[in-house]
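**Student:** quick check, what structure comes out for this input:
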Amino acid sequence: MSNKAAEITSGVLKSRGQSFAVAYASVPKSASSKNDDVISLKARDGEVSILVADGATGFGYGHLAARALADYFQSSYEPQATSRKAKRFLIDADEAVRRACAGEAEGADTTGIVLSLLNGRIEGASAGDSQAIVFGPSTYELTGKQRRKPRIGNGAYAEDFTGRIAAGDVMVVATDGLWNRVKLDHVSKAVLTASGLDQAVAKLLSMAKTSSGKFYDDVSVVCISLA
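**Tutor:** The predicted model follows:
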């Protein structure tokens, strides 16, 4: 189901007997004709997997790199992906993105977070400066050890991570358009006091705006909790 006003999509995904509520949205920076961010989800063989990518704007083709990573995710990311396999996937994705951007888009690259939810576990890997953080009684930064550069398509080396999501927790996976503008404690308060994940995403998008009500950067946000 969709909230057209806020461009928020929400639903429930099943993973090995567990149900996860999810809400997400991706908006381009104000006055831009394209969005360099991509959110991609897969639900297969009882496992939920998520990709968030943020193409770099330096070459002007970041959107192509992010889309190439999302396409590779949909075609090649396998179920039962442990954190080690997720890391291997992003390392292999570096070459896939490089090939996809050969020619006019040569040099285009992207951040990438990929993770799977299985039996309450979070297994994933990341490269770049997008982040995945679990908010609850304490804050756990899943991507705290990631390498920001080089990005995927330009020689990236991914770092893997593991974690858990418990009842009452909210995991936020987002690009730097959120994290560069909103402090962690403000994100935590917003998502943990929201009446639902749709509202949580709406709050975070609003907080990422400038004082004039514009988006300084592309912003992609995924919020996940146990349903």
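**Student:** C-alpha from now on. contacts and neighbour counts both.
**Tutor:** OK.
**Student:** so Ser10 belongs to a helix, correct?
**Tutor:** No: Ser10 is assigned strand when assessed by DSSP: H, G, I helix; E, B strand; the rest coil, not a helix.
**Student:** wouldn't it be in contact with Leu41 here?
**Tutor:** No: using C-alpha atoms under 8 Å, Ser10 makes no contact with Leu41, being 11.8 Å away.
**Student:** which one's more surrounded, those two?
**Tutor:** Remark: of Ser10 and Leu41, Ser10 carries more neighbours, 20 against 17, as counted by other C-alpha atoms under 10 Å.
**Student:** show me where the protein has helices.
**Tutor:** Using DSSP state H, the helices found in the chain span residues 62-76, 83-100, 176-179, 184-193, 197-207.
**Student:** mean neighbour count added to those, as JSON lines?
**Tutor:** Shown next, in JSON lines, are those (neighbours: other C-alpha atoms under 10 Å):
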{"stretch": "helix 62-76", "mean neighbour count": "22"}
{"stretch": "helix 83-100", "mean neighbour count": "21"}
{"stretch": "helix 176-179", "mean neighbour count": "22"}
{"stretch": "helix 184-193", "mean neighbour count": "16"}
{"stretch": "helix 197-207", "mean neighbour count": "22"}
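**Student:** one more, please, to line up against the first structure:
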Amino acid sequence: MKQAFDCSALVKPGTFRGKTANEKGDDRVGYKAMDGFGAFYLADGATGIGLGAEAADAFIAALGDAEQYQYLTAESCCDLLRLVDEEVSVKLKCNGDTTGILIVTNGEDLWGASAGDSRGMLYKADGVVELTGWQVRKPRFGNGATPVGFKGKVKPGERLLLASDGLWDFAQSGVIGEIVRGAGSAEEIVHRLEQLVRSQNEDRLPDDLSIMMFIFG
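**Tutor:** From the prediction side, this is the model:
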């Protein structure tokens, strides 16, 4: 990549009525690197309708070969995710769905697409950009999602946060922002965000939690 970055990720299952829903939970994250660029992706399978974990796994699997990502634009990311939606739907016969975010960067520009209620936030010196702010929450991938694209510029020191609703629904955005801006490393930020959720929920995770943190160098 043109610019190095510090990165860290976390995926942990939530606890529901005192019991863990399943061993792995329904959230998935991943990163693929090629010369000159990288791609980040996150999926949060919908637990309530069944096959959430399978939907998230199918979303990740359907993204395909990382070599194609360098040729994508925000618009073609939407095209790719529409194909992903079809693949998830066929594989699960519309019996499971998932949120999804795909972000590609060359260290100076970033672009991508998403659907659902997981969020991608870019913290800049003069404010914060909610990259996924225009996304369509429902239907999700596997049930006819409508991906919405986005693009932006990144500079050294700026910070990119991807997270499922296991973070956003159980912690205040302002406090999240303070941690993202204040902590020194991506690993420290991820740890402190997990502890933030636990501190407000009797030291437990009330939902599956997935976090990806990147600090551009």
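**Student:** follow-up on the earlier one: wait, which of the helices of the first structure is closest to Val170 of the first structure?
**Tutor:** Nearest of the helices of the first structure to Val170 of the first structure, taken as C-alpha to C-alpha: helix 184-193 at 6.8 Å.
**Student:** which bit of the second structure covers the closest one?
**Tutor:** Under TM-score structural alignment, the match for helix 184-193 of the first structure in the second structure covers residues 173-182.
**Student:** who are the contact partners of the residue most central in space within the first structure?
**Tutor:** Centre of the first structure computed as the mean C-alpha position; nearest residue by C-alpha atoms, centre = their mean is Val52, 2.9 Å away. Each residue near Val52 of the first structure by C-alpha atoms under 8 Å, 6 or more residues apart in numbering is listed here: 37-40, 112-114, 130, 173-175, 220.
**Student:** what about whichever residue in the first structure pairs up with Leu122 of the second structure, distance to Lys209 of the first structure?
**Tutor:** By TM-score structural alignment, Leu122 of the second structure lines up with Val134 in the first structure. Using C-alpha to C-alpha, to the nearest Å, we find Val134 of the first structure at a distance of 22 Å from Lys209 of the first structure.
**Student:** what about those two, which has more around it?
**Tutor:** For Val134 of the first structure versus Lys209, the count of surrounding residues by other C-alpha under 10 Å is larger for Val134: 23 against 20.
**Student:** what about the nearest residue to that one once chain neighbours are set aside, how many neighbours?
**Tutor:** Leaving aside its sequence neighbours, Val134 of the first structure sits nearest to Met171 (C-alpha to C-alpha, 6 or more residues apart in numbering; 4.2 Å). The tally of other residues near Met171 of the first structure (other C-alpha under 10 Å) stands at 26.
**Student:** need the counterpart of Met171 of the first structure in the second structure.
**Tutor:** So Met171 of the first structure corresponds to Leu160, using TM-score structural alignment.
**Student:** how close does Val134 of the first structure sit to Ala174 of the first structure?
**Tutor:** Separation of Val134 of the first structure from Ala174 of the first structure (C-alpha to C-alpha) stands at 12 Å.
**Student:** okay, now the alignment partner in the first structure of Val104 of the second structure: neighbour count?
**Tutor:** Counting by TM-score structural alignment, Val104 of the second structure corresponds to Ser116 in the first structure. Using other C-alpha under 10 Å, Ser116 of the first structure has 27 neighbouring residues.
**Student:** for the one 3 residues further on, same thing?
**Tutor:** Asn119 of the first structure is flanked by 14 other residues according to other C-alpha under 10 Å.
**Student:** contacts only, for Ile122 of the first structure.
**Tutor:** Contact analysis of Ile122 of the first structure by C-alpha under 8 Å, 6+ apart lists 115-116, 161-165.
**Student:** separation between it and Ser2 of the first structure?
**Tutor:** On the measure of C-alpha to C-alpha, Ile122 of the first structure and Ser2 of the first structure end up 26 Å apart.
**Student:** got it, and Ala66 of the first structure?
**Tutor:** Distance from Ala66 of the first structure to Ser2 of the first structure, by C-alpha to C-alpha: 23 Å.
**Student:** count the neighbours of Asp45 of the first structure for me.
**Tutor:** Asp45 of the first structure is flanked by 12 other residues according to other C-alpha under 10 Å.
**Student:** surely Lys124 of the second structure and Pro156 touch.
**Tutor:** No: using C-alpha under 8 Å, Lys124 of the second structure is not in contact with Pro156; the gap is 9.6 Å.
**Student:** which non-adjacent residue is nearest Ile179 of the second structure?
**Tutor:** Leaving aside its sequence neighbours, Ile179 of the second structure sits nearest to Ile189 (C-alpha to C-alpha, 6+ apart; 6.3 Å).
**Student:** surely that neighbour meets Met212?
**Tutor:** No: contact criterion C-alpha under 8 Å: Ile189 of the second structure and Met212 do not qualify, at 9.7 Å.
**Student:** what do the two both touch?
**Tutor:** Taking C-alpha under 8 Å, 6+ apart as the contact rule, Ile189 of the second structure and Met212 have no neighbour in common.
**Student:** all strands for the second structure, in order.
**Tutor:** For the second structure, the strands defined by DSSP state E cover 5-12, 15-16, 19-20, 27-34, 37-44, 100-105, 109-115, 119-124, 127-130, 148-153, 159-163, 209-216.
**Student:** name the surrounding residues that touch the second one.
**Tutor:** Outside strand 15-16 of the second structure, the residues within contact range by C-alpha under 8 Å, 6+ apart are 21, 204-208.
**Student:** pull the distance from it to the chain's centre.
**Tutor:** Strand 15-16 of the second structure has its C-alpha centroid displaced from the chain centroid by 21 Å (C-alpha atoms, centre = their mean, to the nearest Å).
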